[in-house]
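Participant: no FASTA, just this:
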C-alpha cells in the first residue's frame, strides 16, 4: 500500500471519529447546559454550549471543507427570513437577537454536521459503546436534583435528557450487544415514566414501533416475541398499568403519566389548546405571508400568557407543534411545502435506506423529531437540524443512486439496440 493511500485511510478514519464524537456531544448538550446553568449567569447555558461547538468546528475545520449547496442555502434562507422578521420585534429586540444567535450559532451548525456524518455504522457503534457517558451525566443530573429536592413531576429537561439513553440501549439490545445496556434502559425508562412528561414516552414508543417495522426481516423472531408480549400487555392494559401504579405508590413514587393513562386523560389537559387556537388565528389572518420567524411568540405571549398573568413566558410562547409553527411563520404555501419536504426526506431516510443508515436516522428521529410534535420549537432544537441533515444526506444519496442505475440501464438498452441494428 502506498504512503498516500495510508494517509488517506488515516484521514478518513480520524474524520469518522470526529463526527461520531460530535454526535455524542450533541446528546450531552442537555445535561451540560444544566450543570453550566448552576453558575447562575444569564444565558450562560446557550452561549457556552454553542461556543464549545463553534470552537470544535474551527479546530477541526479540515473535515468541513466543501460545504454543500443546501447548507449554504439554508443559512442564507434563515438569515434573510429572520432579518425580515426583525421589523415585528420593535419592543422585543433582545428576543430577536436571541433567535438570530440560536439559529446561526446553536442549531444550524448541526445541520452541517448532519450532512457531513456519513459513516453510520461506526457512528452507531461509537454512540452505543459510549452510552454509559450519557448515563453518567444524566445520572448525576438526577442525583443533584434529588439532593436539592427539585425533581418534579413533568420535568421535561431531565426526561428528554434520558431519552437518548433509552433509544440507544434499546437499539443495542435488539442488536444483541452488551447486557449492561439493560441497566441503562431501566434507568432511563424509570426517569421517563416517573418524572417525565408524555412527550419522551411517546417518542420512545414511536421509536420502538418503527424499529420493529423496518428491521422485521433482520430480527423477525425477536420482533415477533416483542409483538406477542406487547399484544398480551395491550389486552390487559389497564390491569397492567394499575399494577405498576400501585407498585410504584408503595415505593412512594408518583407518575403523572401513568395516572393520566389510567384515568383516560392522557390526551387532555395539556394546557396547549389556547396556544393552538392563537396559532390558527394567526394563520387565518396571514395565510400567504405568515407572521415571520418567531413573531408568533409575541402574539401568543401578549394574547395568551400575559392574559393569564404569566409575564415570564415569552421564551416558551410557541405553538408546540413543528408543522403549525412552520405554517404560522411562513404562510400556508411555503409552510406546507417545507413540511412536505421534511416528511418526504424523513420517510425516505428511515424506510428506504440501508440497514445502518435507516437505523441511524431513526435514532435521531426519536430523539429530535418526535419531541417537536408536542413540545419545544425547531428554532431551539439542534437535534432536529442534525436529524434533517442526516435525512437529507441519506435521501439524496438514494435518489442519486437510483438516477445512476436508471442512466446505466438506459445506456445498456441503447447499446443493445445499436448492436441489434448493426
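Facilitator: Thanks, I have it. This structure is a prediction, so every number in the text was calculated from the model and none was measured. Numbering: from 1, shown residues only.
Participant: please count neighbours and contacts with C-alpha atoms only from this point.
Facilitator: OK.
Participant: so residue 362, which of the three states?
Facilitator: helix (DSSP: H, G, I helix; E, B strand; the rest coil).
Participant: dropping in the other structure now:
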C-alpha cells in the first residue's frame, strides 16, 4: 500500500497525544503520595523543663507516630500563658498548684477518666491523699482535693468519671546544699528548712522564683527559725503574709539572698558556679550536679517536705482532631518506659509497678525502695549521678510521701500573696 502522508501525520499526532497523556499521568502518579498523604498530628505541649525533655519527646513521637512541639518555660510564666491563651497549647504539664487558676480561667477542660487506660493502676496518693494509712496528707492543695470534677462543675473529693488532670509525675521537694561548704546533716533530724535563713549562709542562698512554690520554702524556713507560727501554712492570712515578707525584705536588704532562679538549668548554674551553697532545689538539678561531681545533698527536712504533683491538662481550645492524640499521649506517660526514665532523675510515677520492668533491680532498689546502690547509677543525661553505696536521702517512696508538710498551693489569699512576692523580689 502506498504511504499516505495525511494518515501518517494523523497517526503521529495521536501517538504524541498518547505519550503526552501518559507523561502527565506519570507525573500525577509520582506526586500522588504527597497529594493524598495524611499529615501527622501535631500536639503542642506547654510546660516546664521538668518533664518537657527532648528524650521523652523523641520516644513519644516514635512510639505514637505523632509530632510533638514542646514549649518549656519557668513555672510562673507557663501558668500565666496557659490561663490567658488556651489556644497556645493542646496539653499543659506543670504542677497541681496551677489547677485552680486554670480551671477558674476556663483554660482547661475535664478529662474522661474512662479513656485513661491504666487508671486502676494509679496509686492512692492522688485518689485518697495518702500513700500509707499513717501518712500526713499535708496542708494546702493536696492533689486528691482538686482531682475530680464534681456534678456542679467545681473540683472536689467525690469520685466522678471526670478529672481535671492526669496524675503522673510527682515528688517531694526541699533544698539542696553543697556538702563541701555546709556539713552533711541527718535526714529528718538535723536537716531543717531553717538553714535557708540561717545567718551562717548569708549571701549564698538561692530561692525558686515562683510565687506558689518559693513562698512555702520561705514560710517553712521562717517558721523553723521561730519568726512566726502559721495557723494554716497552706492558707496564710494577709496579716501572716505581712509579717513574713517584712522579715524577708529586711533579709534581702542585708544581701542574704544571692539570687532567684526560674528554671532547673538556672538552679544548676547557681550551684555549679559557687554563686550559692544552699538553695531551693528540684531533684533533676541534684542529679545533674552530682553527675558533674558537685557534691550536693537533697535535704529531708525534719519539718517535712514541700510536696508537688505533676498535672497533665487538656486545653479547653483543643481541636477535635487532636483530642484522640492527646489521650494517646497521656496514656503513653503511664505505659512504663516514661516512668522509668524520669525515675533516673528522682521522680516517681503514679503507677510505678508498670515502670519497674524498665529499670534494673539496682535502679528500682535505689530510687523506689531507698536501698543502697549496688553499683554506680546513671542519670537521664548518661552521667553517673549515684555512686555505689549511696542511699537516697529521705528513704523510700512511702517514707518520703508520708512526710509532706505542705503542697504547692494557690491560697485563698493568692492575689495578695502575688503582690507581696513581687514586692519582695523587686525590693
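Facilitator: Everything's here; your move. Note that the structure is predicted; figures quoted are calculated from it, not measured.
Participant: just give the TM-score of the two.
Facilitator: In this superposition the chains share a TM-score of 0.24, using TM-score structural alignment, normalised by the length of the first structure; 169 aligned residues with a C-alpha RMSD of 7.0 Å.
Participant: residues near residue 30 of the first structure, how many?
Facilitator: Residues lying near residue 30 of the first structure (other C-alpha atoms under 10 Å) number 21.
Participant: next up, the contacts around it.
Facilitator: Neighbouring residues of residue 30 of the first structure by C-alpha atoms under 8 Å, 6 or more residues apart in numbering: 157, 161.
Participant: tell me which element it is part of?
Facilitator: helix 29-37 (DSSP states H and E).
Participant: need the next SSE after that helix, C-terminal direction.
Facilitator: helix 44-59.
Participant: now that following helix and helix 29-37, what's the angle there?
Facilitator: Helix 44-59 of the first structure and helix 29-37 meet at an angle of 120 degrees, taking axes from the mean of the first three to the mean of the last three C-alpha atoms, to 10 degrees as the criterion.
Participant: for whichever helix or strand residue 260 of the first structure is part of, packing partners?
Facilitator: Element membership for residue 260 of the first structure, per DSSP H and E: helix 256-263. Applying 3 or more C-alpha pairs under 8 Å, 6 or more residues apart in numbering; DSSP states H and E, one finds that helix 256-263 of the first structure contacts helix 181-194, helix 237-250.
Participant: show me what counts as buried in the helix holding residue 30 of the first structure.
Facilitator: 29, 30, 31, 32, 33, 36, 37 (16 or more other C-alpha atoms under 10 Å).
Participant: next up, the contacts around the first one.
Facilitator: Contact partners of residue 29 of the first structure, counting by C-alpha under 8 Å, 6+ apart, are residue 49.
Participant: what distance do you get for it to residue 242 of the first structure?
Facilitator: Per C-alpha to C-alpha, to the nearest Å, residue 29 of the first structure is found 35 Å from residue 242 of the first structure.
Participant: ok, how many other residues are close to residue 13 of the first structure?
Facilitator: 13.
Participant: ok, it to residue 220 of the first structure distance?
Facilitator: Counting by C-alpha to C-alpha, the gap from residue 13 of the first structure to residue 220 of the first structure is 33 Å.
Participant: can I assume residue 385 of the second structure sits in a strand?
Facilitator: Yes. Counting by three-state DSSP, residue 385 of the second structure is located in a strand.
Participant: now do the strands in the stretch 251-400 of the second structure.
Facilitator: Applying DSSP state E, counting those that start in this stretch to the stretch 251-400 of the second structure gives strands spanning 257-261, 278-281, 296-298, 305-315, 377-378, 384-386.
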